[in-house]
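here is a sequence with its predicted model. Questions after.
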Amino acid sequence: MAATLTLETTAYTLDQLLALSDAQIALAGRSNVGKSSLINALAGRKKLAKVSATPGKTRSVNFYRVEPQHFYLVDLPGYGYARASHEERRNWAKLLEHYLSDCKTLKALALLLDCRLPPQKIDLELASFARACRLPLLPVLTKTDKCKQRERALRQREWHDLLAVRPLLTSSSSRLGMEELWRALIEIAVPGIADADSAPATSE
């Protein structure tokens, strides 16, 4: 099923985050997990989401419109960046918690995880909070092109054991897993619409 991705709006406050009525799937991960690169790979465009050389630079929440399925991918600020001030980290955490717990149209949390790293406490804490909010989890391993097959399989087993959900393997540079990820996102946002026999296409 074809899907296009465009940046529709940017939010900075909780009221702005909760203003949209269509279905949403949040994308969250550590500040250097490769979230912007993944969004660009999903869109089939190089500069839709700005990729910064400085981890943790993004302060806003970006809403990307998915058409014709009529839902949003919501790019949340990266977390865990050590150079951010304590006040900044506290404000980000508060905004994230309120959004995950209060947004009525939020269908799931896509948790982005660096395939090169063993499970990190901060990722597990976010997964636990999402579960407490009764949000389904879609774990996504990023940067798998930088790992050998054995390491990929190990990470999948580790996270499956912790979350009881098998993570998807993805790579923004090689486009590994993009079609599978699109199908999973669409099926979560609009249950029953995704055709397993048709791969989503991307366009400018």
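Structure received.

use CA for all of it now, contacts and neighbours both
OK.

which ones are touching the most centrally placed residue in the chain?
By C-alpha atoms, centre = their mean, the chain has its centre lying nearest to residue 27, at 2.3 Å. By C-alpha atoms under 8 Å, 6 or more residues apart in numbering, the contact set of residue 27 is 35, 73, 74, 75, 76, 109, 110, 111, 112.

which SS state does it fall under?
strand (DSSP: H, G, I helix; E, B strand; the rest coil).

follow-up on the earlier one: make a markdown table from the contacts of residue 27 and add neighbour count, distance to residue 50 and secondary structure to it.
Formatted as a markdown table, the contacts of residue 27 follow (neighbours: other C-alpha atoms under 10 Å; distance: C-alpha to C-alpha, whole Å; DSSP: H, G, I helix; E, B strand; the rest coil):
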| residue | neighbour count | distance to residue 50 | secondary structure |
| --- | --- | --- | --- |
| 35 | 26 | 10 | helix |
| 73 | 24 | 15 | strand |
| 74 | 24 | 14 | strand |
| 75 | 23 | 11 | strand |
| 76 | 23 | 13 | coil |
| 109 | 23 | 21 | strand |
| 110 | 24 | 19 | strand |
| 111 | 22 | 19 | strand |
| 112 | 23 | 17 | strand |
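
second structure follows, compare the two:
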Amino acid sequence: MPITENPIKFNSAAFNTSAARLSQCPDDIGAEVAFAGRSNAGKSSAINTLTNNSRLARTSKTPGRTQLINFFDLNLPGLRIVDLPGYGYAKVPIAMKEHWQKHLDAYLQKRQCLRGVVLVMDIRHPMKEFDEMMVGWCESTGMPLHVLLTKADKLKKGPMQSTVLQVRRQLRERLGDLVSVQAFSALKKSGVEQLQERISEWLLAEDNSEAEDASEADEA
């Protein structure tokens, strides 16, 4: 069911809590969309651009500083966006990386209110090892995936479009209709509406389904 007027106000996003493990996460109710990505892919900048709040997600010149799962509440009760720990680039001890991996996997496997994953990749360096791991997880669980090819301003229009088509073709073979791909630039603020629409479709899917069920019941 298409969204005619988006009730979600992304600029309302406010910090809820940080969690080092699944047991510290907010109650597993409502609906949330998680952002994942290598720690130098521009994930925090993408979240800040999405919400029009430059201070919402922590950004750093030293990749890998986000070591916790961070939850942000939206204006509708029970709806959240989640910033997952960056991984695969940070110069941190092996034990810390193993900790991240363990609890990231627990979140992805057991979080019942998770409705979709936004996988952030640098458009100049897509489908690295971490990206493959996330795609594989979505493939095995049937979780909807939206690939956000960031830093699109670093490429000219032709190479940018070519990369989007290449990644889309590659992932459609594995995930079919579960995957969507877009270019995005935090610097130019391009692709924001497309990203908002995709996240809204996921977060509002239950409300839409309930509305359709109620409509069908009335017609019967």
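Great, that's in hand. This one's a predicted model, so the numbers in the text were calculated from it and none came from an experiment.

follow-up on the earlier one: what would the contacts of residue 27 of the first structure look like in JSON lines with distance to residue 94 of the first structure?
Below are those laid out as JSON lines (distance: C-alpha to C-alpha, whole Å):
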{"residue": "35", "distance to residue 94 of the first structure": "20"}
{"residue": "73", "distance to residue 94 of the first structure": "20"}
{"residue": "74", "distance to residue 94 of the first structure": "17"}
{"residue": "75", "distance to residue 94 of the first structure": "16"}
{"residue": "76", "distance to residue 94 of the first structure": "12"}
{"residue": "109", "distance to residue 94 of the first structure": "16"}
{"residue": "110", "distance to residue 94 of the first structure": "19"}
{"residue": "111", "distance to residue 94 of the first structure": "18"}
{"residue": "112", "distance to residue 94 of the first structure": "20"}
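
where in the second structure does stretch 145-153 of the first structure fall?
Per the alignment by TM-score structural alignment, stretch 145-153 of the first structure matches residues 153-161 in the second structure.

may I see the buried residues of the matching stretch?
153, 160 (16 or more other C-alpha atoms under 10 Å).

how far does that stretch sit from its chain's centre?
Centroid separation between stretch 153-161 of the second structure and its chain, computed with C-alpha atoms, centre = their mean, to the nearest Å, is 22 Å.

can you name every helix or strand that the longest helix along the second structure contacts?
When the second structure is parsed with DSSP state H, its longest helix is helix 157-175. If you count contacts as 3 or more C-alpha pairs under 8 Å, 6 or more residues apart in numbering; DSSP states H and E, helix 157-175 of the second structure packs onto strand 179-183.

and the next element down the chain from the strand it packs on?
helix 192-203 (DSSP states H and E).

tell me the angle the following helix or strand past that next one makes with helix 192-203.
Using DSSP H and E, the helix or strand that follows helix 192-203 of the second structure in sequence is helix 205-219. Relative orientation of helix 205-219 of the second structure and helix 192-203, computed by axes from the mean of the first three to the mean of the last three C-alpha atoms, to 10 degrees: 60 degrees.

before we move on, back to that, tell me the one among the contacts of residue 27 of the first structure nearest to residue 172 of the first structure.
residue 35 (9.2 Å; C-alpha to C-alpha).

next, residue 71 of the second structure: secondary structure please.
Once three-state DSSP is applied, residue 71 of the second structure turns out strand.

verify the stated contact: it with residue 16.
Yes. Here residue 71 of the second structure reaches residue 16: they are 5.4 Å apart, a contact under C-alpha atoms under 8 Å.

neighbour-wise, which of the two wins?
Taking neighbours as other C-alpha atoms under 10 Å, residue 71 of the second structure and residue 16 compare with residue 71 leading, 24 against 14.

map that one across to the first structure for me.
Match for residue 71 of the second structure (TM-score structural alignment): residue 63.

can you pull the contacts of the closest residue to that match other than its chain neighbours?
Nearest residue to residue 63 of the first structure, sequence neighbours excluded (C-alpha to C-alpha, 6 or more residues apart in numbering): residue 74, at 4.7 Å. Shown in contact with residue 74 of the first structure (C-alpha under 8 Å, 6+ apart): 24, 25, 26, 27, 61, 62, 63, 64.

same check for those, but in the second structure.
Here the contacts of residue 74 of the first structure are checked against the second structure with both residues aligned by TM-score structural alignment, their matches' C-alpha atoms under 8 Å, and the contacts held in both are 24, 25, 26, 27, 61, 62, 63, 64.

give me the aligned partner of the first one over in the second structure.
Read it as residue 24 of the first structure. Under the alignment (TM-score structural alignment), residue 24 of the first structure maps onto residue 32.

in contact with its match, which residues?
79, 80, 81, 82, 113, 114, 115, 116, 203.

could you do residue 115 of the second structure as well?
Per C-alpha under 8 Å, 6+ apart, neighbours of residue 115 of the second structure: 31, 32, 33, 143, 144, 202, 203.

you'd agree the last one is up against residue 33?
Read that as residue 203 of the second structure. Yes. When contacts are counted by C-alpha under 8 Å, residue 203 of the second structure is listed as touching residue 33 (7.2 Å).

need the counterpart of residue 119 of the first structure in the second structure.
Per TM-score structural alignment, residue 119 of the first structure is aligned with residue 127.

where's its match relative to residue 217 of the second structure, distance?
45 Å (C-alpha to C-alpha, to the nearest Å).

who's more crowded, the two?
More crowded of residue 127 of the second structure and residue 217, by other C-alpha under 10 Å: residue 127, with 17 against 9.
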